[in-house]
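S.K.: Sharing a model prediction with you, sequence too.
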Amino acid sequence: MSRTYYAPHGGHPPQTDLLTDRAMFTEAYAVIPKGVIRDIVTSHLPFWDNTRLWVLARPLTGFAETFAQYIVEVGAGGGSERPEQDPEAEGVLFVVEGEIELTLAGTKHVLKPGGYAFIPPASDWSLRNRSGEAARFHWIRKRYQAVDGVPHPEAFVTNEQDIKPIEMPGTEGRWVTTRFVDMSDMRHDMHVNIVTFQPGGIIPFAETHVMEHGLYVLEGQAVYRLNQDWVEVQAGDFMWLRAFCPQACYAGGPAPFRYLLYKDVNRHAPLTLGGLGGVR
């Protein structure tokens, strides 16, 4: 089944719009609604040409400290031969609009919407938009937490259309997860998955756990429990959760509610500042 994904295009609202929006930042979570992802909040990176990006999350002391998440917009012919300057950073790319050419360890891959690439630390890679239209993709970065005796994970490229979602037990298919990495593979210290709820599907309890989350809504709408609040979210919104923030979900209709999910996994809780995965 083909999928569509929400992708921001920037621009600015008219001067006649009201300022009230759903954007919020609390001690436990943040909501960045699609209406604030505008031209004025774009960023740029060294060695990237004809490219701009929206930084949705970055390591923030006292909040979420393990990852950064960008939405990258690469214009026709744009890209980079030196995309990543941190040799300890691993990354995931997920394409939501357009087409990019990823060269990874000398092999070229064309990624279209739904395309997914895992890039290990210290990889040799570059990215170009060879098409005539802008391309937009998520880039999630984390400082890899190496473990003595556990090898680094290998690079791979796939598309969500090629992966069968896994049904959460007892949900009759109303809640499924598209997992790009085996949960028991100890080489991986982060998972970036896609979670899908059918209309009316729920997370039937308040999840409270050590994992930090970034949730970008790809499709649909829902009422999402964040700490003590119920917040309405829709395609294009981003939710940023610190560890132990309670969360639950009630998916509205008429379409499925789907989000791209980051979480840190498979490592001891660090007991020293130097052991943190995202900061030093």
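M.R.: Now that the structure is in, tell me what you want to look at.

S.K.: going forward, measure contacts between C-alpha atoms and count neighbours the same way
M.R.: Will do.

S.K.: Tell me who's in contact with the residue nearest to Phe63 when sequence neighbours are not counted.
M.R.: Of all residues not flanking Phe63 in the chain, Arg242 sits nearest, at 5.5 Å (C-alpha to C-alpha, 6 or more residues apart in numbering). For Arg242, the contact set (C-alpha atoms under 8 Å, 6 or more residues apart in numbering) comprises Ala28, Tyr29, Phe63, Ala64, Met211, Glu212, His213.

S.K.: what do you get for Leu241?
M.R.: Ala28, Tyr29, Ala30, Ala64, Glu212, His213, Gly214.

S.K.: Quick check: nearest residue in space to it, chain neighbours excluded?
M.R.: Closest to Leu241 by C-alpha to C-alpha, 6+ apart is Tyr29, at 4.5 Å.

S.K.: go on, Gln69?
M.R.: Ile140 (4.4 Å).

S.K.: Would you confirm that the one you found contacts Gly91?
M.R.: Yes - shown here, Ile140 and Gly91 form a contact pair, counting by C-alpha atoms under 8 Å, at 5.4 Å.

S.K.: Strands of the stretch 51-200 of the chain, start to end?
M.R.: 67-80, 89-97, 100-104, 107-111, 115-119, 125-128, 135-143, 156-159, 166-167, 175-178, 190-197 (DSSP state E, counting those that start in this stretch).

S.K.: Give me the helices and strands touching the helix or strand just after the last one, please.
M.R.: Stepping forward along the backbone from strand 190-197, the first helix or strand reached (DSSP states H and E) is strand 202-207. Helices and strands touching strand 202-207, as assessed by 3 or more C-alpha pairs under 8 Å, 6 or more residues apart in numbering; DSSP states H and E, comprise strand 247-251.

S.K.: alright, now check it against this:
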Amino acid sequence: MSNTYYVPTGGLPAQTDLTTDRAMFTEAYAVLPRGTMRDIVTSLLPFWEKTRLWIIARPLSGFSETFSQYIVEVAPGGGSDKPELDPSAEGVLFVVGGELQLDLTGGKHDLRAGSYVFLPPQAQWTLHNTSAANASFHWIRKAYQRVEGIDVPEAFVTHEDDVPGGEMPGTEGRWTTQRFADPTDVRHDMHVNIVNFEPGGVIPFPETHVMEHGLYVLEGKAVYLLNKDWIEVQEGDFMWLRAFCPQACYAGGPGRFRYLLYKDVNRHAPLSRQLL
């Protein structure tokens, strides 16, 4: 089955449109509906040409603690020879539209919608749009937590078509997860996966766990439990869930419901703010 992903286009709503929407920001979770991703909330980055981005998560007291997430739009001829300025940052790129050329430690890769890139700290990479149309990708960044005696994971490039979905137990394929990094590899301290629900698929209990989440809806719609609230979400929406925020899901259809999921994993719980 071919995959499609929602890509924001900016613009502004008409002056006659209602202001009321589903945007909300609480102590336990936040919802950024796709309608909030407009021209006037984009940002620019140093050393990126013909590029703008929506910053949908960043480390902030009372919000994201462990990661940042951008939706990046690169115009034809745009890109960067100096993309990452933080030597402690690891990253994942997931392309949702258009075509990009990645140069990673001297190797060139042609990226298209569905391409996935893991970048360890201090990876040597550049990224450019050499096509005639805009290209868009998600860029998830985290300060890598080094552990003495454990190597940093190596960079890799793949495509979601090459990563089969693992069926969740007892779901008859209605709930699957595409895991891009080996979940038993403790070198990785974050996972960025794609979670898939067929119509009628559910998370059948309120998950409550230490992992912080960022969820960007790639396709479809569902009703999602966030803390005590059932919220309707659709493709293009972003959700942030604080650690231990209860969550569940019901995908009512008519099509698949899919989201890009971030979570922090495989490290001790910090006992001092200085270790965060």
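M.R.: Looks like it came in fine. This one's a predicted model, so the numbers in the text were calculated from it and none came from an experiment.

S.K.: Could you get me the TM-score between them?
M.R.: TM-score for the superposed chains, counting by TM-score structural alignment, normalised by the length of the second structure: 0.99, backed by 276 aligned residues with a C-alpha RMSD of 0.6 Å.

S.K.: ok, back up a step: okay if I get the strands of the stretch 51-200 of the first structure as TSV plus mean neighbour count?
M.R.: Listed next are the strands of the stretch 51-200 of the first structure as TSV, based on neighbours: other C-alpha atoms under 10 Å:
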stretch	mean neighbour count
strand 67-80	22
strand 89-97	23
strand 100-104	20
strand 107-111	15
strand 115-119	22
strand 125-128	20
strand 135-143	24
strand 156-159	16
strand 166-167	14
strand 175-178	21
strand 190-197	22
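
S.K.: Take these and write them to a markdown table, including distance to Phe205 of the first structure.
M.R.: Converted to a markdown table, the strands of the stretch 51-200 of the first structure look like this (distance: least, C-alpha to C-alpha, whole Å):
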| stretch | distance to Phe205 of the first structure |
| --- | --- |
| strand 67-80 | 26 |
| strand 89-97 | 29 |
| strand 100-104 | 39 |
| strand 107-111 | 36 |
| strand 115-119 | 30 |
| strand 125-128 | 41 |
| strand 135-143 | 27 |
| strand 156-159 | 31 |
| strand 166-167 | 17 |
| strand 175-178 | 13 |
| strand 190-197 | 15 |
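
S.K.: of those strands, which approaches Gln234 of the first structure most closely?
M.R.: Taking C-alpha to C-alpha, strand 190-197 is the member of those nearest to Gln234 of the first structure, at 12.9 Å.

S.K.: what about Gly98 of the second structure, distance to Lys82 of the second structure?
M.R.: Separation of Gly98 of the second structure from Lys82 of the second structure (C-alpha to C-alpha, to the nearest Å) stands at 21 Å.

S.K.: Compare the two and say which is more crowded by neighbours.
M.R.: Gly98 (20 against 13; other C-alpha atoms under 10 Å).

S.K.: ok, that one - contacts?
M.R.: Here Gly98 of the second structure is in contact with Arg112, Ala113, Ala133, Asn134, Ala135, Ser136 (C-alpha under 8 Å, 6+ apart).

S.K.: so which of those persist in the first structure?
M.R.: Contacts from the contacts of Gly98 of the second structure that recur in the first structure, judged by both residues aligned by TM-score structural alignment, their matches' C-alpha atoms under 8 Å, are Arg112, Ala113, Ala133, Asn134, Ala135, Ser136.

S.K.: Out of those, which two are the most distant from each other?
M.R.: Ala113 and Ala133 (12.9 Å).

S.K.: In terms of neighbours, single out the busier of those two.
M.R.: Ala113 (20 against 13).

S.K.: surely the more buried one meets Leu100?
M.R.: No - if you go by C-alpha under 8 Å, Ala113 of the second structure and Leu100 don't touch, sitting 9.3 Å apart.

S.K.: before we move on, the earlier item: residues touching the residue nearest to Gln69 of the first structure, list them.
M.R.: Phe67, Ala68, Gln69, Tyr70, Gly91, Val92, Leu93, Tyr262.

S.K.: Skip the chain neighbours and tell me the closest residue to the fifth one.
M.R.: Yep, that's Gly91 of the first structure we're talking about. Arg141 (4.5 Å).

S.K.: Would you mind measuring from the one you found to Pro204 of the first structure?
M.R.: 30 Å.

S.K.: do Gln161 of the first structure as well
M.R.: Gln161 of the first structure is 27 Å from Pro204 of the first structure, by C-alpha to C-alpha.

S.K.: For those two, indicate the residue with more neighbours.
M.R.: More crowded of Gln161 of the first structure and Pro204, by other C-alpha under 10 Å: Gln161, with 14 against 11.

S.K.: Distance check, that one against Ile194 of the first structure.
M.R.: Distance of Gln161 of the first structure to Ile194 of the first structure, given as C-alpha to C-alpha: 11 Å.

S.K.: overlap in contacts of the two?
M.R.: Common neighbours of Gln161 of the first structure and Ile194, using C-alpha under 8 Å, 6+ apart, do not exist here.

S.K.: Which neighbouring residues are in contact with Leu12 of the second structure, exactly?
M.R.: Counting by C-alpha under 8 Å, 6+ apart, Leu12 of the second structure has contacts Arg38, Asp39.

S.K.: same thing with Leu111 of the first structure?
M.R.: With C-alpha under 8 Å, 6+ apart, Leu111 of the first structure has these contacts: Val95, Glu99, Ile100, Glu101, Leu102, Asn159.

S.K.: Looking at the second structure, name the residue matched to it.
M.R.: In the second structure, the residue paired with Leu111 of the first structure is Leu111, using TM-score structural alignment.

S.K.: Run the contacts of Leu111 of the first structure past the second structure and keep the common ones.
M.R.: Shared with the second structure, among the contacts of Leu111 of the first structure: Val95, Glu99, Ile100, Glu101, Leu102 (both residues aligned by TM-score structural alignment, their matches' C-alpha under 8 Å).

S.K.: Now distance to Phe180 of the first structure too, for those, in TSV please.
M.R.: Listed next are these as TSV, based on distance: C-alpha to C-alpha, whole Å:
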residue	distance to Phe180 of the first structure
Val95	14
Glu99	20
Ile100	20
Glu101	20
Leu102	18
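
S.K.: Nearest to Asp182 of the first structure among those residues?
M.R.: Checking these one by one against Asp182 of the first structure (C-alpha to C-alpha), the nearest turns out to be Val95, at 21.0 Å.
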